[in-house]
Structures are given as structure tokens and as C-alpha cells.
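> need the 3D shape of this:
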Amino acid sequence: MTPPPALGQRYVFVVLALIFLALLVSAGVRSTPGVLLLPLQETFGWSRETVSLSAAIGIFLYGLVGPFAAALMQTLGIRRTLLGGLTLISLATALSTLMREPWHLVATWGVLSGLGTGCVAMVLGAAIVNRWFVARRGLMMGLLAASTATGNLVFLPLLAHLASQEGWQTVVLTVAVASAALIPLVAWLLPERPADVGLRPHGAPADYQAPVASAPGNLFRVTLGTLAMASRRRDFWLLFLTFFVCGFTTNGLIGTHFIAMGHDHGLSQVQAAGILALMGIFDLVGTTASGWLTDRYDPRRLLFVYYSLRGLSLIYLPFSGFAPEQLLLFGIFYGLDWIATVPPTVKLTNQSFGEKSAPVVFGWVFCGHMLGAACAAFLAGALREHFGSYQEALVLAGLTGLLAALMALWIGRPSAAGAGRSAVPEAG
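Prediction:
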């Protein structure tokens, strides 16, 4: 394909918009179990712990697939990987309309949707930014990361309304159709590399030479070899653990359980989804601003601020009484910080491991994010069943946020730099 002549170099922003839409739909898929939690409990009698388990499995696989998807994008190609992920998401969510047993829920919304969304995750954004942009990478990564918030903004109020008025099957069909609609757009509009359509990355000089593409090779050797190299570095574990906390305090806890929390305090599903949408609006602002700040300031200090504010806001929430004005304050304050951690984390990964290895290393760091989210999704449900409230889960998550703030300050310290960088096994 060739971009329209009138667009020329600006076609990179068409690619950016297309990936934004793909990540937006993937975020909507991953947030849907939070909408289904109460309807499935009412329809089938399944406990919150059971539904939370399927959500946790989906979140865990979403993260685990990330590094393999990043390596697959380097070998098989971004376009093919994205098309495969969208196809699997659409099929898995459509099949879930037929479920009648808990294992059906685990198979569709846990295993299959987790595998599919893992190919349409933040590692996709990191790969696109590294390949299509030289200037303003922090800002562009902030925009793509904000798609998660926009996914909540677009999908949650609509899905909550459909769940209350039309039933849970209409909810999953809506998600399936949204995923399927993107497949022809990606096939038509997404080139593999800028050079394939006669372009160079945004901000690159006229004499820019793109890195030589990796030849197809052993996916597991590249992915696991990169993990072996990275795991010998202290920076990797600091990035992994701080991002574990990021997932623990966002997708897994608030993303999965906030509607149920609101229900415990007398809010309807639509009202609770509206608060999540408010968070989405402010995270769209906060994460984009974080990308701009990441291009200009020390990303470690930014992470310290973000994790500290998030931890304090979560500790505050169970003592707020869930009054409307208190939830409004929480939604704004917490929303600005929802995933503002992504641009600084990507930049620190690039600085620590170099641009060639960074996409796969970030895939493993992102795996930590979703492992944390999976733990929170299941643990919060279990604690709710045991104690009858979410207070313990919220306070625990808040304390982990404060711990992550301190860990972030140690990323990239000179004592870790002397460890040396081992070569990453090449594909082929």
C-alpha cells in the first residue's frame, strides 16, 4: 500500500491513530469482566471469587503474552501479530455468549481473550513508537498509553447500560463486533515499517538509516534469551516490581472491582461506570501530560510522584464513605495518575537496555504489570468474600504504591550501571 500523496510524512499519525483504536478496543475487552461481574452472579449464581478468577487468568495471560508478542512483532511482523490478536479476541468474546458453566467463562474470558489481548497491549504501543518515531517518543507513548483510559471512557458506561437493560450477552457481542471491525482497517492501513511506504520515522533526519530488520528466528530463544540477559540486571527487577504495583493498583483492583465496590455502597452499575469514565477522562489528560514531562524531566522522580499520589488516594478511598462529592474528588485525583507511569517506565527501559532489546524487555516488565493486576483481581475478590468489604484490599494496594515510589528512585543508579550489558540473542 502507498499512503495518500496529500498526507506524505504525516501518514505516521494515521498509523498512530490506528494503533490508538486497537489499544482502545483491547482496553475495553479487558475492562468488560468488571461490568459482567454482577450480571453473571445474578444469572448463574457464580460467586465474585469465581468471576474474579477468570478475570485474573485473563489479565495474567494478557501480561505473559506481552514479551512473546514483542518478539513476534520483531520476527513475524507487527501487522500480522495485531491481526491475529484481534481475530482471537473477536472469536473468544463471541463464543462466550454460549457459556453455561464456570469453566466456559475461564476458557473464553480467561484463556482465549487473555492470549488475544496480550498481542494488542502496551508492548504494541512501545514497538510502534520505537519504529515510527524518533522525536517526541515520550509524548507519543503517553498518547497510546492513554488509550486504556479512553477505552474505559468509551466502553464502560455503554456496556454498563447494556448490561442493565439488555443483558450480559449483548455486552459481549458488542465487544466482539468492535474487535472484528478493526481487522479490515489494520489489513488496509497499517504498513509494517515507514520505509515500506517511502517514509521515514517522525523527527528523523533526511539521511536516517533504519535499523536492519531481524530475520525470522526462534521466537522462544529470542524472548527467553532476552529475559535471561535482563534478569541479571538490578534495573530490570526494579522496573518489573514497580510495574507489578502499577497493575496491582489499577487494572486488577479498580478496573475489575470498582463497579462491585460501588454496588456495595448503594451505587448503580451505570453510576459506578460513570465514575470510571470520569477517571478515564482525567487519565487521558494525565497520561498524555506524563509523556510530555517524560521528554523533559527525570523519569525516576516522575514515578516517585505518581506512585506516591496513587498510594495515598487508594488508602483514602475506603474511608471516604463513597459519598458523591468524595467519589468525584477521588475520580479526578486518581484518574490523573491511572497509567501515567507508562511513559517514564518505557523511557527507563530504553535507557537501561537500548532500543534494540527494549521492546522485548518492556514486554517482560509489562508482564509484571499484568501479574500484579491478576493478583489484585483475585485477591480483592477473595478478601471481599472473607471480610465482607474491599477496605483491606484498598489499604494494602495503597501501601504497595508507597513502596513502589521508593523503589523507582533506585532505577538506573550508578551502582547498577556497572553490571554490564550482555548481548541479546538475535533472531535467526
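> drop to CA atoms for contacts and neighbour counts, all remaining ones
Fine.
> number of nearby residues for residue 316?
17 (other C-alpha atoms under 10 Å).
> what separation is there between residue 14 and residue 369?
As judged by C-alpha to C-alpha, to the nearest Å, residue 14 and residue 369 stand 28 Å apart.
> those two: which is more packed in?
Shown here are residue 14 and residue 369; by other C-alpha under 10 Å, residue 369 has more neighbours (30 against 14).
> hmm, that one is touching residue 245, no?
Yes. When contacts are counted by C-alpha atoms under 8 Å, residue 369 is listed as touching residue 245 (6.9 Å).
> next up, the contacts around the closest residue to residue 179 other than its chain neighbours.
In this structure, residue 179 finds its nearest non-sequential neighbour in residue 90, 5.3 Å apart by C-alpha to C-alpha, 6 or more residues apart in numbering. Applying C-alpha atoms under 8 Å, 6 or more residues apart in numbering, we find residue 90 in contact with 175, 176, 177, 179, 180.
> what about the helix or strand hosting residue 90, distance to the chain center?
Using DSSP states H and E, residue 90 sits in helix 78-95. Its chain's C-alpha centre and that of helix 78-95 lie 16 Å apart, by C-alpha atoms, centre = their mean, to the nearest Å.
> before we go on, could you also do this sequence so I can check it against the first one:
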Amino acid sequence: MTDRGTPAAAGAEVAGSGRRRVPRVHRAWLVAGVTFLVLLASAAFRSSLGVLLVPIEEDLGWSRTDTSIAVSINLIVYGVAAPFAAALLERIGVRRTAVVALLLICLGCLASTVMTAPWQLSVLWGGVIGVATGSVALVFGAIVVNRWFVARRGLVLGILGAAWATGQLIFLPLLAATVDAFGWRAAAYVIAGCCAVLLPVVALVLRDRPSDVGLEPYGGVDDEVVVVAPPTATAAVVHAVTVLREVVATRAFLLLAGTFFVCGWTTNGIISSHFVPAAHDHGMAATTAAGLLAVVGVFDIVGTIGSGWLTDRYDPRVLLAAYYGLRGLALLAVPALLGPSVEPPLLVVIALFGLDWVATVPPTVVLCRSAFGAERGGIVFGWVFAAHMIGAGVAAAASGAMRAASGDYTSAWILAGALAVAAAVGALLLPRRVS
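Next up is the predicted model:
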């Protein structure tokens, strides 16, 4: 009898020869493809609240302060969930984590259609959807890549990082159009339906490790990886905290977490959460502004995959410095360029946003692994990613407060640009390894 969990199950046995042939396409690429879809859904559905803010406020009579609090909670919970998810993945597995997360997103969206008070938005989008999307965010992708790939790690990290951009490319214009035509509740139904469609695909394809299907990782055995699953879920959480305690005082961690804090501030914190409302303040239609975020998505697919390719070949510290420096210049230019129509200079800035939107991810993941080792690198990146989303959450609240105080977002754009320039300097101070 053929073991369904081995390569023979994929048609690998040669008739009459008693030998098995290796599948032409390694299963790692199929796993990476489904992981891309999970990350795409996570990023798109988390960031969709930016498109829903104004319609929810107008429909339910809530203030920008009410909705900004929900966005802030969503971003922070999304990030803080990551390191614990990284540890729990060792206990409950990649596939079960993804299935549970998609179910929670689906239920959270459906429940949000009957909200009657601002605190419910904070609980559902901030808490439930924040935890769910944070559990299947970039840390999830980094762990899948570290388990399934030895060769092409940087490239695959770049491809999976582009899932964030593709989520915006596909879903934000669709959701904006759905809101215009049918209302914000219809957009929530669309999100829930997409999660329901993705669930069986994840259940059928994802596996925790190559050994579960009788394979080695793509590119051969990784001698650095030592898999020791925590005996309980509680032990997994304790392990995540222990790793943080061990690394938190090192220069490498402080600089990686600090620069990624700024990365979150200057992407999810201000652009994803406030670009559409800021453009609306200048007379631009919401669908047009969402379309510009889609343009960011198009360029980020190129930029992030290209960053993965570059990370396999060049010093990741220099790459990070270049990415943050260019982002800072683009942010500083935004206040002078926003208006009711889209002019060529604004398109140039949008293209710059796109090219380095998630380009910071491959070099940051590689630096976490090289500085802290294969065994702790995933959890360390989880904490660094938490810093990213805390930065995003603080920025979402701070940018909303600046707008409420001054009547526009000019000071928020200038602050974000200055922070990005500071992060460029910090990236050059990163060590390759912890001494």
C-alpha cells in the first residue's frame, strides 16, 4: 500500500522499478502559494477598516476619535499577537492556526454588521480580527519559509511580503466600490465570504513541515534548525516571553525593533489608516484614493520581490537604510501634493511608497535570523513585528489626534517623514551578529 503522506502519494513511484521519482515541482512552492493567499487575506482584511471608517462614521454617527481608537487597537493587537503566535505555531501547527484565524475573521466581520456602539467596533475589529489577522501575518510567513526553504529564502520572503501589497491591490478598490454601491455592511459580507472560500484550500494544502509529507525542505536539509515543540500552549507563551527577556537589551534587537516600529508608523499607521481620509479632506473621492493605494500595491509587488532578490546578494543593513531614506522623502512631500485630482508628482510619490512599502521585510527577517540564530530567529522576528504594529497603532491614534487638533494631516506627514529618515540612520548601525 502506498503511504499517502509520502512523495509517492503525489505520483512519485515509477511503475515496476521500485524507485520513487522526485516531483517536478517541490511541494514547498505549493505551500508557499497557499501561504501567500493567507497573508493576502490577513493584510487586506486588516487594512480594509481604513476604507470603512468614513461610511461607518456617517451611518452610525460616530466620531473620528471613536473609529481611530478601534484602528489603533486593531494594529497593536495585530502586532502583539505575532510573537505568541510564533511560539504557539510550534504547538498547534501551521494549518490549524490558519484555519482558526480565518474562522475568527469571518465571524468578526459578520458580527460587525449589527454593531450599535463604538466599543463593539473596538472589540470586533480591534480585538477579534486583530488577533486573527496577527496570527497569520508576516511572522506566519517567515516561519513557513524557514521550515520549507533552505535555498531561495530571501526571494520567497519577498514574494510573501508582497502579499500585503496584493491584498490592497485586489481588495481595497473592490471594497470601496462595494461600499459606494451597497454600503459598508456589504463589504463586511464580502470579507467573510472570501474567508469561507479560502478555508478548505488551507485545510487541504498546508502542512506544518516537509517531513509531514516525507520530504526535505527545498534546497536540502537545514542543519541549523532544531525543532523542539513546547509541551503545552502555556509553555509556548512562556517560551516567547523568555526569548524576549534574553534579547531585549541587545543592540541588535533594539535597533531592529526601533526601525520596524518606524516602519509600522510610516505604512500601516499613517498611510493604510489615514491616507483615504486625508485625501477626502482635500476633496479627493474615496474610490480614487483607494485606487492610489492599489497603485502602491502594484509597485510593492515589484519592490518586495526585488528586495528579496537583493537580500540574497547584498548587505541587508544598507538595503534598509536606502528603503527608509526614500520613504522619508516621499512622506515629507505628501502635504504639498494632495488635492482633489491626481497629478503626476503625486503618482511619483505613490510609486516610491510602493517600491519600499514591505521591502523592509526580507532584510529584517534575515537580520533577525543571522543575529539570533535559526531556533530563536522566528520568535525574535515576532517581537520585532510586534514593535512594527505598535508603531502603527500609535501612529494611527496620533495622526487622528493631530488632524482633530489642527484640521488637517500636515503635521502627521512631517513627523512620519522625519522618523523614517532617523530609521535610515539606525539601520546602518545594526550589527550582523550578536557578540
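> quick check: TM-score for this pair?
After superposition, the two chains reach a TM-score (TM-score structural alignment, normalised by the length of structure 1) of 0.94; 415 aligned residues with a C-alpha RMSD of 1.6 Å.
> other residues contacting stretch 300-318 of structure 1?
In contact with stretch 300-318 of structure 1 (C-alpha under 8 Å, 6+ apart) are residues 246, 249, 294, 330, 333-334, 337-338, 340-341, 344-345, 348, 390-391, 394-402, 404-406, 408-411.
> run the last query once more with 7 Å
By C-alpha atoms under 7 Å, 6 or more residues apart in numbering, the surrounding residues in contact with stretch 300-318 of structure 1 are 330, 334, 337, 341, 344, 391, 394-395, 397-402, 404-406, 408-409, 411.
> structure 2: matching residues for that stretch?
Under TM-score structural alignment, the alignment places stretch 300-318 of structure 1 onto residues 317-335 of structure 2.
> chain center to the matching stretch, what's the gap?
19 Å.
> that one vs structure 1, mean deviation?
Compared with structure 1 after fitting, stretch 317-335 of structure 2 has a mean deviation of 0.4 Å; criterion: mean C-alpha distance after the TM-score superposition for structure 1.
> what segments of the stretch 251-400 of structure 2 are strands?
Applying DSSP state E, counting those that start in this stretch to the stretch 251-400 of structure 2 gives no strands.
> wait, residue 239 of structure 1 sits on residue 365?
Yes. Between residue 239 of structure 1 and residue 365 there is a contact under C-alpha atoms under 7 Å: 6.3 Å.
> higher neighbour count, these two?
residue 365 (32 against 27).
> what lines up with the more buried one in structure 2?
In structure 2, residue 365 of structure 1 lands on residue 384 (TM-score structural alignment).
> which residue packs closest to that match, ignoring adjacent ones?
residue 257 (4.6 Å).
> where in structure 2 does the helix holding residue 90 of structure 1 fall?
Counting by TM-score structural alignment, helix 78-95 of structure 1 corresponds to 94-111 in structure 2.
> average gap between the matching stretch and structure 1?
Mean deviation for stretch 94-111 of structure 2: 1.2 Å (mean C-alpha distance after the TM-score superposition for structure 1).
> all the helices of the stretch 201-350 of structure 2, residue numbers only.
233-247, 251-264, 273-281, 286-311, 316-337, 344-356 (DSSP state H, counting those that start in this stretch).
> residue 375 of structure 1 matches what in structure 2?
That one, residue 375 of structure 1, aligns with residue 394 by TM-score structural alignment.
> look up how far residue 31 of structure 2 lies from the closest residue to its match other than its chain neighbours.
The shortest distance from residue 394 of structure 2 to any non-neighbouring residue, by C-alpha to C-alpha, 6+ apart, is to residue 72 (6.6 Å). Using C-alpha to C-alpha, one gets 32 Å for the distance from residue 72 of structure 2 to residue 31 of structure 2.
> next, the angle helix 316-337 makes with the lengthiest helix in structure 2.
Of all the segments of type helix in structure 2, defined by DSSP state H, the longest one is helix 361-406. Interaxial angle of helix 361-406 of structure 2 relative to helix 316-337 (axes from the mean of the first three to the mean of the last three C-alpha atoms, to 10 degrees): 30 degrees.
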